[in-house]
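Visitor: I'd like to go over a predicted model; first the sequence, then the structure.
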Amino acid sequence: MENLEKTVKQAVSTSFTVILVYVDDLVLAGNDIAEINHIKQQLDQAFTIKDLGDLRYFLGLELARTKDGIFLSQRKFALELLEDTGYLACKPATTPMDPNLKLSKDKGVLLDDPKSYRKLIGRLQYLTTTRPDLSFATQQLSQFMSTPRDTHLQAAHRVLRYIKSSPGAGPFLSSNSDLRLKAFSDSDWASCVDSRRSVTGYAIFLGSSLISWKAKKQPTVSRSSSEAEYRAMASTTCEVQWLLYLLNDFSISHFDPAFLYCDN
């Protein structure tokens, strides 16, 4: 291990290598293939690893690489989800949720088996790793994990039907994109019928590539739509600042100001 640390430190001046570690799975990326191969040799001597070659599949994430960029998806995971829930042959839906639907913790009949609902929402949450279009619907449904009702389950089934329409959807990371951050912020004012709290939503691009997104209920009640918008912009700004720190850790300079767009 000491030899590996020494090798990595010596490589800083001439190359850059990143190692992503999840339990016993590793992903290596960098700008010098010779250095990556050398680090793999050091790892193999220390731990006896299995080299699977170019990254194509990792923890349910599928990668397709071309000269134009990298396409990310969770197609296999999505199809397994549809098969396990009996929705593999269902009629597809065009949207993940009915835009006029207002879910409440008190409306509907309590489910006899809430564990199945919690398991379904947990799998949907993992699917949002590559599916920003599912973020808002999943955020809405995850509020009722403690006491789910039939209306919540019906809304979750609508999401499954939407997934059936495009199980292989996902973001494309362009190799020809510029390196300027652009953030888009929005809020849904007092949309929760139970707490009257608003929902923050944002999407952040690095050039033309979508790299970060979120839909989350705000921690306090906003007394106006303007206040809800400001809270959403504040959350987005924090995420942009974190991404700037992350780019700096990757030795990527971001000298230009980041853009933050709001609809109001």
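Guide: The structure has been received and is ready for your questions. Numbering: from 1, shown residues only.

Visitor: contacts, neighbours, all on C-alpha from now
Guide: Will do.

Visitor: In the helix or strand hosting residue 83, which residues are buried?
Guide: Per DSSP states H and E: residue 83 is located in helix 75-85. Neighbour counts over helix 75-85 (16 or more other Cα atoms under 10 Å) mark 75, 77-79, 81-82 as buried.

Visitor: Which strands or helices does that helix pack on?
Guide: Packing partners of helix 75-85 (3 or more Cα pairs under 8 Å, 6 or more residues apart in numbering; DSSP states H and E): helix 114-127, helix 150-165.

Visitor: and with 10 Å instead?
Guide: When contacts are defined as 3 or more Cα pairs under 10 Å, 6 or more residues apart in numbering; DSSP states H and E, helix 75-85 sits against strand 61-66, helix 114-127, helix 150-165.

Visitor: looking at the ones you listed, which is closest to residue 199?
Guide: Checking those against residue 199 by Cα to Cα gives helix 114-127 as the closest, at 16.7 Å.

Visitor: picking up where we left off before, and the angle from the helix holding residue 83 to helix 114-127?
Guide: For helix 75-85 against helix 114-127, the angle by axes from the mean of the first three to the mean of the last three Cα atoms, to 10 degrees is 170 degrees.

Visitor: Mind listing residues that contact helix 75-85?
Guide: Contact partners of helix 75-85, identified using Cα atoms under 10 Å, 6 or more residues apart in numbering, comprise 59-62, 86-90, 116, 120, 123-124, 126-127, 130, 157, 160-161, 163-164, 166-170.

Visitor: Compute the inter-axis angle for it and helix 150-165.
Guide: Here helix 75-85 runs at an angle of 140 degrees relative to helix 150-165 (the same axes, to 10 degrees).

Visitor: Quick one: distance of helix 75-85 to the chain centre.
Guide: For helix 75-85, the separation from the chain centroid amounts to 18 Å (computed by Cα atoms, centre = their mean, to the nearest Å).

Visitor: Considering the buried residues of helix 75-85, which is situated nearest to residue 215?
Guide: The closest of the buried residues of helix 75-85 to residue 215 turns out to be residue 78 (Cα to Cα; 20.4 Å).

Visitor: try this one side by side with the last:
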Amino acid sequence: MGPLHYFLEIQVTKTSDEGLLMTQSKYVQDLLLKAGMSGCKPCHTPLPSTLKIQAIGGDAFANPHMYCSVVGSLQYLTITRPELAYSVNKVAQFMQHPLETHWKLVK
């Protein structure tokens, strides 16, 4: 069968000390393309913990399927990027009725 290199969208590389390095860089690139964000710049804090997000009072997002798909992909990404978990959890709370403002937070 051979050594493991790529499994369930996770790249696996053996390190010099016989450990394993797990990354999802290809998965992230594919997700950025899907969300139309391939030229975006990274930020250190995806979402401030003090931000209050409104569930109502804005325009409905035109493509709720895209919202759910991208947020679901971000949830899977937290396997190797646990620092994203808080932000992803906050935007996942609006998957039933996403607003334009929620999509801006995802982006």
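Guide: Great, that's in hand. What you see is a predicted model, and the numbers here were worked out from it, not measured in a lab.

Visitor: Structure 2: which residue goes with residue 261 of structure 1?
Guide: Alignment note (TM-score structural alignment): residue 261 of structure 1 has no counterpart in structure 2.

Visitor: hang on, isn't residue 261 of structure 1 packed against residue 181?
Guide: No. Residue 261 of structure 1 is beyond contact range of residue 181, at 11.1 Å (criterion: Cα atoms under 10 Å).

Visitor: Comparing these two, which residue is more hemmed in?
Guide: Counted by other Cα atoms under 10 Å, residue 261 of structure 1 and residue 181 do not tie: residue 181 has more neighbours, with 22 against 16.

Visitor: quick revisit: matching residues in structure 2 for the helix holding residue 83 of structure 1?
Guide: Counting by TM-score structural alignment, helix 75-85 of structure 1 corresponds to 25-35 in structure 2.

Visitor: so where in structure 2 does the biggest helix by length in structure 1 end up aligned?
Guide: Longest helix of structure 1, by residue count under DSSP state H: helix 225-249. Alignment note (TM-score structural alignment): helix 225-249 of structure 1 is unmatched in structure 2.

Visitor: which outside residues touch the helix or strand just after that helix?
Guide: Next along the chain after helix 225-249 of structure 1, taking DSSP H and E as the criterion, comes strand 259-262. For strand 259-262 of structure 1, the surrounding residues in contact (Cα under 10 Å, 6+ apart) are 180-187, 202-205, 229-230, 232-233, 236-237, 240.

Visitor: residues in contact with residue 19 of structure 2?
Guide: By Cα under 10 Å, 6+ apart, the contact set of residue 19 of structure 2 is residue 13.

Visitor: What's the local residue count around the equivalent of residue 141 of structure 1 over in structure 2?
Guide: Using TM-score structural alignment, the equivalent of residue 141 of structure 1 in structure 2 is residue 91. Neighbourhood size, residue 91 of structure 2 [other Cα under 10 Å]: 20.

Visitor: Identify the residue spatially nearest to the most centrally placed residue in structure 2, adjacent ones excluded.
Guide: Centroid-nearest residue in structure 2: residue 74, 2.3 Å away (criterion: Cα atoms, centre = their mean). Excluding the flanking residues, the one nearest residue 74 of structure 2 by Cα to Cα, 6 or more residues apart in numbering is residue 88, at 6.5 Å.

Visitor: follow-up on the earlier one: most tightly packed of the helices and strands packed on helix 75-85 of structure 1?
Guide: Ranked by mean neighbour count, the helices and strands packed on helix 75-85 of structure 1 are led by helix 150-165 with a mean of 21 (mean count of other Cα atoms under 10 Å).

Visitor: Output the contacting helices and strands for that helix.
Guide: Counting contacts by 3+ Cα pairs under 10 Å, 6+ apart, helix 150-165 of structure 1 packs against helix 75-85, helix 114-127, helix 135-141.

Visitor: For the ones you listed, give me CSV that also has distance to residue 210 of structure 1.
Guide: CSV is the format used below for these (distance: least, Cα to Cα, whole Å):
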stretch, distance to residue 210 of structure 1
helix 75-85, 18
helix 114-127, 16
helix 135-141, 14
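
Visitor: For residue 67 of structure 1, which of these is the nearest?
Guide: Nearest to residue 67 of structure 1, of all those, is helix 75-85, at 21.5 Å by Cα to Cα.

Visitor: hmm, back to that, now the helices and strands packed on helix 75-85 of structure 1 in CSV, with distance to residue 225 of structure 1?
Guide: Listed next are the helices and strands packed on helix 75-85 of structure 1 as CSV, based on distance: least, Cα to Cα, whole Å:
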stretch, distance to residue 225 of structure 1
strand 61-66, 37
helix 114-127, 28
helix 150-165, 26
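
Visitor: Which of the ones you listed sits closest to residue 174 of structure 1?
Guide: Once these are compared by Cα to Cα, strand 61-66 is nearest, at 9.5 Å.

Visitor: just to revisit the earlier point, buried ones from the contacts of strand 259-262 of structure 1, can you make that a PyMOL selection?
Guide: Of the contacts of strand 259-262 of structure 1, the buried ones go into a single PyMOL selection, burial set by 16+ other Cα under 10 Å:
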select buried, resi 180+181+182+183+184+185+186+187+202+203+204+205+229+230+232+233+236+237+240
